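# need coordinates for the following:
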Amino acid sequence: MNTIRMKAILLTAIAAIFSLSIMAQSQSLGKSDPAAKKILDAVSAKFKTFKAVQASFSFKNEDAKGKVLGIKKGSLFTKGTKYRVNITGGQDIYCDGTNIWNYDKSVNEVTISKYDASQNSITPQKLFTNFYDKDFLYKLNGEKKEAGKTLQEIELTPVDKTKSFFKVIVWVDKAAQTIYSTKVLEKSGNKYTYTVATLNGKAAVADAQFVFDKAKYPGVEVVDLR
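The predicted structure follows:
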């Protein structure tokens, strides 16, 4: 999997944990379900109360036939405009609000780019707000019990039909008003499922967590695109 593809998957994981904004679709005729909107708005509002976040999650990749191609675990840290995403044995993304470091563990290479909040790029800050109103249609499919939780199932569809995915199913923990699990269905048939293991919205996260420290990676190749 190339660097761009992996970065997209990592940022998708961020979205899966907290917000529903990057990958989804609804089957209603151009209108979203008010009941689903109420739930999504509550998820967005809950996230905005968090000063700093530390979370862990799992990521499962399945092919069109339902065969599991791999399961990985990861972690997420956010604080203001800063964020960091780590996939065990895969790739890390650091952002200190000024620069973004995309570190590929497999080749010991880091790519540095400038952070620009005005760009149309995916960032945790954009994902944690209610812009799903503009980009998606959504509907509430019902509730189910799992792992001792009451989960509300919301189906989302992208307004832009050129996206590589055609549907996202999101399960919201009804009591906590946070995302429990998200399944992204791609047009290729591949499915990606992200499930939250732990979530701490009051984490003590040092600013150093969001900066790539070259000294800790002997021999790392640096590609500076700034």
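# alpha carbons only for contacts and neighbour counts from here, please
Noted.
# so how far is residue 154 from residue 165?
Per C-alpha to C-alpha, to the nearest Å, residue 165 is found 16 Å from residue 154.
# and those two? Which one has more around it.
Comparing residue 165 with residue 154 by other C-alpha atoms under 10 Å, the one with more neighbours is residue 154, at 27 against 22.
# identify the residues contacting that one.
Counting by C-alpha atoms under 8 Å, 6 or more residues apart in numbering, residue 154 makes contact with 36, 138-142, 169-172.
# same thing but 10 Å
By C-alpha atoms under 10 Å, 6 or more residues apart in numbering, the contact list for residue 154 reads 20, 24-26, 33, 35-37, 39-40, 138-143, 168-172, 182.
# restricted to strands, list those residues.
Judged by DSSP state E, the subset of the contacts of residue 154 located in strands is 138-143, 168-172, 182.
# show me which pair in those residues is furthest apart.
Using C-alpha to C-alpha, the ones in strands among the contacts of residue 154 span at most 16.1 Å, a distance reached by 143 and 168.
# more neighbours: which of these two?
Neighbours per residue, other C-alpha under 10 Å: of residue 143 and residue 168, the larger number sits with residue 168, 28 against 15.
# for that one, give its distance to residue 183.
Applying C-alpha to C-alpha, the value for residue 168 to residue 183 is 6 Å.
# name the nearest residue to residue 152, sequence neighbours excluded.
Spatial nearest neighbour of residue 152, excluding adjacent residues (C-alpha to C-alpha, 6 or more residues apart in numbering): residue 143 at 4.4 Å.
# so where do the strands sit in this structure?
52-62, 68-79, 82-87, 91-95, 99-104, 109-114, 136-146, 149-158, 165-173, 178-186, 191-200, 221-224.
# how about these in TSV, adding distance to residue 209?
Listed next are those as TSV, based on distance: least, C-alpha to C-alpha, whole Å:
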stretch	distance to residue 209
strand 52-62	11
strand 68-79	8
strand 82-87	7
strand 91-95	8
strand 99-104	12
strand 109-114	16
strand 136-146	33
strand 149-158	32
strand 165-173	28
strand 178-186	24
strand 191-200	16
strand 221-224	19
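# thought residue 165 was touching residue 12, still the case?
No - contact criterion C-alpha atoms under 10 Å: residue 12 and residue 165 do not qualify, at 11.5 Å.
# what about residue 120, neighbour count?
So residue 120, with other C-alpha under 10 Å, has 8 neighbours.
# now show me the structure for the sequence below, then we'll compare the two:
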Amino acid sequence: MMRLKKFKALFVAALTVGAAHNVQAQNNASAVLSKLSAKYDSYQTIDANFTLTNYTNANKKASSSSGTIFIDKKANKFHINLPGTYTLISDGKALYTIHHDVKEIEVTDVTEVKNDISPINIFTFYKKGFNNKLGKDFTAAGVALRTVELKPQTTNNNYAAINLTISKNTNTIKDVAIKSKGGGSQTYTISRLTPNVTKDATIFTVNKTNYKGYEFIDLR
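This is a model prediction of the structure:
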């Protein structure tokens, strides 16, 4: 009987320690994300370079392209360019999606921007809607990095899981790896980020004279 009581006590203790460890791991991940949010929330503007890499179901590289992002957070304006593919421009009210391959420009209300992860929200998407836990720490090219594993709390999206890689020293995003429900994946890698720079306001406007031969499709 004493042995049975002792076993039960040890079993309960092990469960308690395990549960506490899981809560601590989640809290640590939340703390990392809080620091990340505080970093980006302190910026008035963000000027960055990124590379988007797509992978097949077999985790083979399918395509890769590089682009630029400029965001004026206070004005809710942005200019995102993926040369040869598309350009996204918002003046705070309208969103212009410029498809260079087919020479079409779609105009929508900026409020209709979807919640899918994209260059538009790459620095903020993780703030809500995800369960999180700490992943592995590692070093690449002399930079100390940590990972946070994110799982969506709902099923009304196209992705199954996300790995966020963060610089330990600067509390900035290095890359975002998104695994789709279909088995493929894509990774956004931030190669350069400069905060609080000023650019000419004309980058947030679309002048039709600069897009001769393009069809404008107003979906508002």
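# need the ones in strands among the contacts of residue 154 of the first structure in a markdown table with distance to residue 102 of the first structure, can you?
Formatted as a markdown table, these follow (distance: C-alpha to C-alpha, whole Å):
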| residue | distance to residue 102 of the first structure |
| --- | --- |
| 138 | 32 |
| 139 | 35 |
| 140 | 36 |
| 141 | 37 |
| 142 | 38 |
| 143 | 38 |
| 168 | 26 |
| 169 | 28 |
| 170 | 27 |
| 171 | 29 |
| 172 | 30 |
| 182 | 24 |
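# now those: which count as buried?
With neighbours counted by 16 or more other C-alpha atoms under 10 Å, these contain buried members at 138-141, 168-172, 182.
# residue 33 of the second structure contacts residue 130, correct?
No - assessed by C-alpha under 10 Å, residue 33 of the second structure is found out of contact with residue 130, at 11.2 Å.
# out of those two, name the residue with the larger neighbour count.
Set side by side, residue 33 of the second structure and residue 130 show more neighbours around residue 33, with 19 against 16, by other C-alpha under 10 Å.
# what do we get in the first structure for that one?
Under the alignment (TM-score structural alignment), residue 33 of the second structure pairs with residue 40 in the first structure.
# distance of its match from residue 203 of the first structure?
When residue 40 of the first structure is compared with residue 203 of the first structure (using C-alpha to C-alpha), they lie 23 Å apart.
# before we move on, what about residue 220 of the first structure?
According to C-alpha to C-alpha, residue 220 of the first structure and residue 203 of the first structure sit 30 Å apart.
# then residue 46 of the first structure?
Distance of residue 46 of the first structure to residue 203 of the first structure, given as C-alpha to C-alpha: 15 Å.
# how about residue 101 of the first structure?
In terms of C-alpha to C-alpha, residue 101 of the first structure sits 22 Å off from residue 203 of the first structure.
# now swap in residue 176 of the first structure and tell me
For residue 176 of the first structure relative to residue 203 of the first structure (C-alpha to C-alpha), the value is 17 Å.
# equivalent analysis for residue 144 of the first structure, please.
If you measure residue 144 of the first structure against residue 203 of the first structure using C-alpha to C-alpha, the figure is 29 Å.
# between those two, who's got more neighbours?
A direct count of neighbours by other C-alpha under 10 Å for residue 144 of the first structure and residue 203 places residue 203 higher, at 16 against 11.
# so what does that one match up with in the second structure?
For residue 203 of the first structure, the aligned position in the second structure is residue 197, judged by TM-score structural alignment.
# ok, the closest residue to its match other than its chain neighbours - contacts?
Among residues not flanking residue 197 of the second structure along the chain, residue 45 sits closest, at 6.2 Å (C-alpha to C-alpha, 6+ apart). Neighbour list for residue 45 of the second structure: 70-75, 77-78, 194-199 [criterion: C-alpha under 10 Å, 6+ apart].
# could you redo the last one with a cut-off of 7 Å?
Contact analysis of residue 45 of the second structure by C-alpha atoms under 7 Å, 6 or more residues apart in numbering lists 71-73, 195-197.
# how do those look in the first structure, which are kept?
Checked against the first structure using both residues aligned by TM-score structural alignment, their matches' C-alpha atoms under 7 Å, the contacts of residue 45 of the second structure keep these contacts: 71-72, 195-197.
# for residue 124 of the second structure, state which of those is nearest.
residue 71 (12.0 Å).
# show me what residue 51 of the second structure lines up with in the first structure.
Aligned by TM-score structural alignment, residue 51 of the second structure pairs with residue 58 of the first structure.
# swap in residue 171 of the second structure?
When the first structure is aligned by TM-score structural alignment, residue 171 of the second structure is paired with residue 177.
# got it, and residue 97 of the second structure?
In the first structure, the residue matched to residue 97 of the second structure (TM-score structural alignment) is residue 102.
# can you report how many residues neighbour residue 57 of the second structure?
Applying other C-alpha under 10 Å, I find that residue 57 of the second structure has 13 neighbouring residues.
# how far away is residue 96 of the first structure from residue 108 of the first structure?
As judged by C-alpha to C-alpha, residue 96 of the first structure and residue 108 of the first structure stand 20 Å apart.
# one more: residue 163 of the first structure?
Relative to residue 108 of the first structure, residue 163 of the first structure is positioned 31 Å away (C-alpha to C-alpha).
# can you check residue 217 of the first structure too?
Per C-alpha to C-alpha, residue 217 of the first structure is found 8 Å from residue 108 of the first structure.
# then residue 115 of the first structure?
Counting by C-alpha to C-alpha - residue 115 of the first structure and residue 108 of the first structure are separated by 22 Å.
# neighbour-wise, which of the two wins?
Between residue 115 of the first structure and residue 108, residue 115 has the larger neighbour count (other C-alpha under 10 Å), namely 18 against 14.
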